[in-house]
Structure formats: C-alpha cells, structure tokens
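Chemist: Fold the following and give me the result.
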Amino acid sequence: MYKYEIILYWSDDDQAFVAEAPELPGCMAHGDDHESALSNIKDAMQLWIDRARELGRPVPEPKGQRLVPA
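Modeler: Below you'll find the predicted structure:
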C-alpha cells in the first residue's frame, strides 16, 4: 500500500467519519465509523491512482511526512 497521509475526522454536516488523502486531490471517502472510513479511503486511493495512470496523468510520490495545514 502507498504511504500517503490520511486525515480522518467527524463531519457534523454529513453525520459520518470522513477520510481525505490530501496528496491526491479530491480523494475522499466516508464511513459510519473509523474503520469503514479508513477502508473506504484505501479503496478510493487505489481507484484514484489507477485512473490517473489510465489517463496518463502523474501520480505524486508520497511525501513520507506530515503535511502542514495552510
């Protein structure tokens, strides 16, 4: 599995846990609990990477360190 940072948080708006992979723009998933959100983001990350490769787009290398919020 790739070593991209995953941010996991509770969303009151969605009433679900949300997981984001900020190094893969737009790559997000949700779940009713931590475990399902993490499982879903792993699937979403793989789909994101596979689709980028199909389209000939670059796939960023994981930074391997914590990202700094803007």
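Chemist: From here on, just use CA atoms for contacts and neighbour counts.
Modeler: Fine.
Chemist: out of everything not next to it in sequence, what's closest to the spatially most central residue of the chain?
Modeler: Centroid check for the chain by CA atoms, centre = their mean gives Ala21 as the closest residue, at 2.7 Å. Excluding the flanking residues, the one nearest Ala21 by CA to CA, 6 or more residues apart in numbering is Ile6, at 4.8 Å.
Chemist: Let me know the outermost residue of the protein.
Modeler: Relative to the centre of the chain, the most outlying C-alpha is that of Gly56, 20.1 Å out, by CA atoms, centre = their mean.
Chemist: Please give the structure of this sequence too, so both can be compared:
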Amino acid sequence: MNSKYYQITAIIEKDEFGYYAYCPQLQGCQTQGDSLAEIQSNILEAIELYLSTLSEEEKKLLLQKEVSMINLGVQVA
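Modeler: Predicted structure coming up:
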C-alpha cells in the first residue's frame, strides 16, 4: 500500500456536552467525544476516512488551502 503523510488542522472546542472537533480544510469532517483523548482519536479516524474517499486530485486541491490559528487578547471597555 502506498501511503502519504498530510498535515491537517483540527479545531477542538469544549462545551457543556463534551468536545467537538472539525477540520477547516475538509468541509464536513467533524466529530464529537466525551474526553480530549476520545476526540483526538475520533477526529484522526474521521480525517483518515474522509481522505480515503477522495481522489489524489481532490486531496491536492483541498490540502493546498493554508489554515492558521492564532490566539488574540482583546481588551474590552
């Protein structure tokens, strides 16, 4: 099997129900879980499954999109 390595950004959010994760580069690739360990495992599985459904051309087009994350401090009066 010919495997390739991809760098994917995953956003993980916590709320009163647990954790929610999604990938901005992969529209519709999302999952949920009860713990941080579970959500990390779930989103990795979701990404692998999502990518396995795409052609090489589709992967190339989706994964050339650059996604960055920054934390900003904002002072509000």
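Chemist: Work out the TM-score between the chains.
Modeler: For these two chains in superposition, a TM-score of 0.73 is obtained (TM-score structural alignment, normalised by the length of structure 1); 64 aligned residues with a CA RMSD of 2.4 Å.
Chemist: Check which helix or strand the residue farthest from the centre of structure 1 maps to.
Modeler: Assigned by DSSP states H and E, Gly56 of structure 1 belongs to no helix or strand.
Chemist: just to revisit the earlier point, in this structure the residue nearest to Ala21 of structure 1 contacts Ala19, no?
Modeler: Yes - shown here, Ile6 of structure 1 and Ala19 form a contact pair, counting by CA atoms under 8 Å, at 6.4 Å.
Chemist: still on that earlier bit, residues in contact with the residue farthest from the centre of structure 1?
Modeler: By CA atoms under 8 Å, 6 or more residues apart in numbering, the contact list for Gly56 of structure 1 is empty.
Chemist: Leu47 of structure 1 belongs to a helix, doesn't it?
Modeler: Yes - secondary structure of Leu47 of structure 1 (DSSP: H, G, I helix; E, B strand; the rest coil): part of a helix.
Chemist: quick one, strands of structure 2?
Modeler: Assigned by DSSP state E, the strands in structure 2 fall at 11-15, 18-22, 30-33.
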